[in-house]
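Trainee: Provide a 3D model corresponding to the input given below.
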Amino acid sequence: MAWVLLGIAGIFEVLFVLSMKLSEGFTKTKYFIASVVAGGTSFYLLSLALLEVPVGTGYGVWTGIGAVGSVVAGMLFFKESKDIRKLVFVAMIVTGVVGLRLVSG
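Mentor: Reported below is the predicted structural model:
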């Protein structure tokens, strides 16, 4: 269950970053509120997951999900570059996250 919570926490981390972007420097109230809720939810779920998952592994996986999700969302929704080098480095992050999961059991 801790790994499921960690995955959901990572998704909320992506929502946090997207809502921050859409808030335009916290000047748009609804996106500011969404950012606070998503960020708080992400941290709360991470804290629950860390009750069972080692802190280094949990934090690494959580940040990896957030980083990869944010890059992909930027490409899909904000027309950020899809340069092959960027995709290679994103794949390296995914490999690292999967590796951490595999060695943690």
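Trainee: alpha carbons only for contacts and neighbour counts from here, please
Mentor: Will do.
Trainee: Closest to the mean position in this structure, which residue would that be?
Mentor: residue 66 (1.6 Å; CA atoms, centre = their mean).
Trainee: dump the residue contacts of it.
Mentor: Residues in contact with residue 66 (CA atoms under 8 Å, 6 or more residues apart in numbering) are 10-11, 13-14.
Trainee: I'd like the distance between it and residue 21.
Mentor: 14 Å (CA to CA, to the nearest Å).
Trainee: what's the nearest residue to residue 36 if we skip its chain neighbours?
Mentor: Leaving aside its chain neighbours, residue 36 sits nearest to residue 16 (7.4 Å; criterion: CA to CA, 6 or more residues apart in numbering).
Trainee: Go ahead and confirm the one you found touches residue 41.
Mentor: No: contact criterion CA atoms under 8 Å: residue 16 and residue 41 do not qualify, at 9.1 Å.
Trainee: quick one, helices of the protein?
Mentor: For the chain, the helices defined by DSSP state H occupy 2-22, 29-49, 55-77, 84-104.
Trainee: which helices and strands does the last one pack with?
Mentor: Spelled out, it's helix 84-104. helix 55-77 (3 or more CA pairs under 8 Å, 6 or more residues apart in numbering; DSSP states H and E).
Trainee: The structure of the following sequence is requested for comparison with the preceding one:
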Amino acid sequence: MYWLSLVIAGLCEVLGVVVINMYVSTNKLRYVLLLIVTFAFSLLFLSIALIDVPMSTAYAIWTGIGAVGGAIVGILFYGESKNVLRLFFMGLILASTIGLKLLH
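Mentor: Got it, this is the predicted structure:
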């Protein structure tokens, strides 16, 4: 339950970054409201995860999901670079995130 909450928090973080990009390109107020909601849910689910997952592990995994997820969204939908080194380092972040979960 707590680990699932942490994954949901990370995915809400990714969605929040996508909404930021939508706001920057359109300047529409509805995206500011959606941004507040997505980050609020991200923090809500992170706080639920912190009931069982140590803070340092939860924060590292949350930011890792956000960083890699944001980069993947950028590659898939916004034409960002698919440079091999970039993908390699994203893999390192993902491997580190999985490693932290395995050590818990």
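Trainee: Over in the second structure, tell me which residue corresponds to the residue nearest to the centre of the first structure.
Mentor: Using TM-score structural alignment, the equivalent of residue 66 of the first structure in the second structure is residue 66.
Trainee: With residue 48 of the first structure instead?
Mentor: Match for residue 48 of the first structure (TM-score structural alignment): residue 48.
Trainee: Quick one: residues contacting its match.
Mentor: By CA under 8 Å, 6+ apart, the neighbours of residue 48 of the second structure are 2, 5-6.
Trainee: Tabulate those (TSV), appending neighbour count and distance to residue 26 of the second structure.
Mentor: Below are the contacts of residue 48 of the second structure laid out as TSV (neighbours: other CA atoms under 10 Å; distance: CA to CA, whole Å):
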residue	neighbour count	distance to residue 26 of the second structure
2	17	36
5	18	31
6	26	30
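Trainee: Tell me the one among those nearest to residue 57 of the second structure.
Mentor: Using CA to CA, residue 6 comes nearest to residue 57 of the second structure of these, at 10.2 Å.
Trainee: That closest one touches residue 45, doesn't it?
Mentor: Yes: the criterion here is CA under 8 Å, and residue 6 of the second structure meets it with residue 45 at 6.2 Å.
Trainee: circling back to that earlier point, residue 16 and residue 41 of the first structure: who's more crowded?
Mentor: Counted by other CA atoms under 10 Å, residue 16 of the first structure and residue 41 do not tie: residue 16 has more neighbours, with 26 against 18.
Trainee: returning to what we had before: which one of the helices of the first structure is the most hemmed in?
Mentor: Neighbour counts (mean count of other CA atoms under 10 Å) averaged over each of the helices of the first structure peak at helix 2-22, with a mean of 21.
Trainee: State the distance from the spatially most distant residue from the centre of the first structure to residue 33 of the first structure.
Mentor: Within the first structure, residue 27 marks the point farthest from the mean C-alpha position, 22.9 Å out by CA atoms, centre = their mean. Going from residue 27 of the first structure to residue 33 of the first structure by CA to CA gives 11 Å.
Trainee: Next: residue 47 of the first structure.
Mentor: From residue 47 of the first structure to residue 33 of the first structure the distance is 21 Å (CA to CA).
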